[in-house]
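Trainee: pasting the sequence and the predicted model now:
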Amino acid sequence: MARTEYYDDPEAPVPNSLVVAASAAVVDDEGRLLLQRRVDNGLWAMPGGGMEMTESLPQAAVREVREETGYEVEVTGVVGTYTDARHVIAYSDGEVRRQFNVCFRARVVGGERRVSDESHEVRWFSPEEVVGLRMHHTQRLRVDHALGQSAPHAG
């Protein structure tokens, strides 16, 4: 399913759903960040997705990392909350969502790297390598916060 992200765009479609989501900034002992190149838009992003009715947000982050990258992680903190109403995501099935995302800090405790049906690639990047990657600017904001600030972002 294709995905198009809009930000502060008067031509963006009107949202028809609100999704509670979690993402994870997984950083290894060398300070590298785990990212995936998404199948639905070809851009790099942290693993993440919608919370299921039977789980907490931290559990959703752990599940999404496992499903999308193959790694088992534990949550160690919070990067921030991301709720900007100007960010709209449209899917080819007709869903147009606003997303309430909590981005967590996490570390690997097991598993091994693999791609999924949601990712073309899964790789570790140094902070310097992240700078040149193609990603939506709302994702770049989360990455910058994960790599550069210690206090959680509230937004």
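Mentor: Perfect, I can see it now. All values derive from a computational prediction rather than experimental measurement.

Trainee: C-alpha from now on. contacts and neighbour counts both.
Mentor: Fine.

Trainee: surely Val96 meets Pro13?
Mentor: Yes: Val96 is in contact with Pro13 according to C-alpha atoms under 8 Å; the separation is 6.9 Å.

Trainee: need the residues touching each of those two.
Mentor: Shared contacts of Val96 and Pro13, defined by C-alpha atoms under 8 Å, 6 or more residues apart in numbering, comprise Val88, Ala90.

Trainee: more neighbours: which of those two?
Mentor: More crowded of Val96 and Pro13, by other C-alpha atoms under 10 Å: Val96, with 21 against 15.

Trainee: from the contact counts, what lies against the strand ranked longest in the chain?
Mentor: For the chain, the strand reaching the highest residue count under DSSP state E is reported as strand 96-111. The contact analysis (3 or more C-alpha pairs under 8 Å, 6 or more residues apart in numbering; DSSP states H and E) places strand 96-111 against strand 17-26, helix 57-69, strand 71-82, strand 87-91.

Trainee: so which of the ones you listed is nearest Ala154?
Mentor: Minimum separation from Ala154 across the helices and strands packed on strand 96-111 (C-alpha to C-alpha) falls at strand 71-82, 5.2 Å.

Trainee: other SSEs contacting that closest one?
Mentor: Packed on strand 71-82, when contacts are counted by 3+ C-alpha pairs under 8 Å, 6+ apart, are helix 57-69, strand 96-111, helix 137-148, strand 153-154.

Trainee: now do the last one: which elements does it pack against?
Mentor: Contact here means 3+ C-alpha pairs under 8 Å, 6+ apart; on that basis strand 153-154 packs against strand 71-82.

Trainee: and the contacts of the strand it packs on?
Mentor: If you take C-alpha under 8 Å, 6+ apart as the criterion, strand 71-82 is touched by 25-26, 58, 61-62, 65-66, 100-113, 142, 145-146, 150-155.

Trainee: try this one next to it:
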Amino acid sequence: MTDVPRRRDYYDDPAAPAATSLRPAASAIVPGPNGEILLHRRADNGLWALPGGLMELGESLADTVRREVREETGLDVEPGYVIGVYSDPLHVFAYPDGEVRQEFSVCVACTVTGGSLAISPESTDLRFFVPGEIGALPIHPRILTRITDYLTGQRAALC
């Protein structure tokens, strides 16, 4: 990981730059065998996050979830159900190239079907956490919202 983040996350921050783009993305809750949740530490901002990323042309949402989880964690998953659609305009990501993207992510609960854990170039760490440990991590509040929604049994929330 470099010393300078390549992405900056803002949430409900009056100093945040105005969004310039909106791109569909997916994130995944990947549970472990004892109720743990898989997180990776992002190389671009140093925060712990759910695996996920941008949808590509020609993909379904389920395809995006499978591809992103595989790329970022080494695991194969089967998407199960939508936990929520997260599109809060107060959450923006600023990139060094000037793009400022508004949050738009569909979070999906998954089941592991194969593969083995492997850190990707997008991550500096990868591990399963019991839910009680997650709040103490350096993690964005909007990722915590997705995890909380999953843990409380939320399905198809619009946030």
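Mentor: Now that the structure is in, tell me what you want to look at. Bear in mind that the values here come from a model prediction, so they are computed numbers and not experimental data.

Trainee: any idea what the TM-score is?
Mentor: Put the two chains on top of each other and the TM-score (TM-score structural alignment, normalised by the length of structure 1) is 0.95; 155 aligned residues with a C-alpha RMSD of 1.2 Å.

Trainee: among the contacts of strand 71-82 of structure 1, name the buried ones.
Mentor: In the contacts of strand 71-82 of structure 1, burial by neighbour count holds for 25-26, 58, 61-62, 65-66, 100-108, 113, 142, 145-146, 153, counting by 16 or more other C-alpha atoms under 10 Å.

Trainee: if we ignore the residues flanking it in sequence, what's nearest the alignment partner in structure 2 of Val14 of structure 1?
Mentor: Under the alignment by TM-score structural alignment, Val14 of structure 1 pairs with Ala18 in structure 2. Residue nearest to Ala18 of structure 2 in three dimensions, not counting chain neighbours: Val100, with 6.8 Å by C-alpha to C-alpha, 6 or more residues apart in numbering.

Trainee: would you agree the one you found is in contact with Ala19?
Mentor: Yes: counting by C-alpha under 8 Å, Ala19 is a contact partner of Val100 of structure 2 at 4.7 Å.

Trainee: common neighbours of these two, please.
Mentor: With C-alpha under 8 Å, 6+ apart as the test, Val100 of structure 2 and Ala19 both reach Val92.

Trainee: and the residue mapped onto Met51 of structure 1 from structure 2, what does it touch?
Mentor: In structure 2, the residue paired with Met51 of structure 1 is Met55, using TM-score structural alignment. Counting by C-alpha under 8 Å, 6+ apart, Met55 of structure 2 touches Arg23, Pro24, Ala25, Ala26, Leu61, Thr64.

Trainee: roughly how far does Met55 of structure 2 sit from Ala49 of structure 2?
Mentor: Going from Met55 of structure 2 to Ala49 of structure 2 by C-alpha to C-alpha, to the nearest Å gives 17 Å.

Trainee: need the counterpart of Arg142 of structure 1 in structure 2.
Mentor: In structure 2, the residue matched to Arg142 of structure 1 (TM-score structural alignment) is Arg146.

Trainee: now swap in Glu112 of structure 1 and tell me
Mentor: So Glu112 of structure 1 corresponds to Ser116, using TM-score structural alignment.

Trainee: would you confirm that its match contacts Glu72?
Mentor: No: with contact defined as C-alpha under 8 Å, Ser116 of structure 2 does not reach Glu72; the gap is 11.3 Å.

Trainee: shared neighbours, those two?
Mentor: Contact with both Ser116 of structure 2 and Glu72 is made by no residue, according to C-alpha under 8 Å, 6+ apart.

Trainee: centroid residue for structure 2?
Mentor: Closest to where the C-alpha atoms of structure 2 average out (C-alpha atoms, centre = their mean) is Leu50, at 3.6 Å.

Trainee: the closest residue in space to that residue that isn't next to it in sequence: how many residues sit nearby?
Mentor: Leaving aside its chain neighbours, Leu50 of structure 2 sits nearest to Leu39 (5.0 Å; criterion: C-alpha to C-alpha, 6+ apart). When neighbours are counted by other C-alpha under 10 Å, Leu39 of structure 2 registers 25.

Trainee: now Thr152 of structure 2: how far from Ile83 of structure 2?
Mentor: 10 Å.

Trainee: meant to ask about Ser60 of structure 2, not that
Mentor: Noted for Ser60 of structure 2: a distance of 17 Å to Ile83 of structure 2, by C-alpha to C-alpha.

Trainee: higher neighbour count, the two?
Mentor: Between Ser60 of structure 2 and Ile83, counted using other C-alpha under 10 Å, the more crowded position is Ile83 (24 against 11).

Trainee: helix, strand or coil for Arg113 of structure 1?
Mentor: Three-state assignment for Arg113 of structure 1 (DSSP: H, G, I helix; E, B strand; the rest coil): coil.
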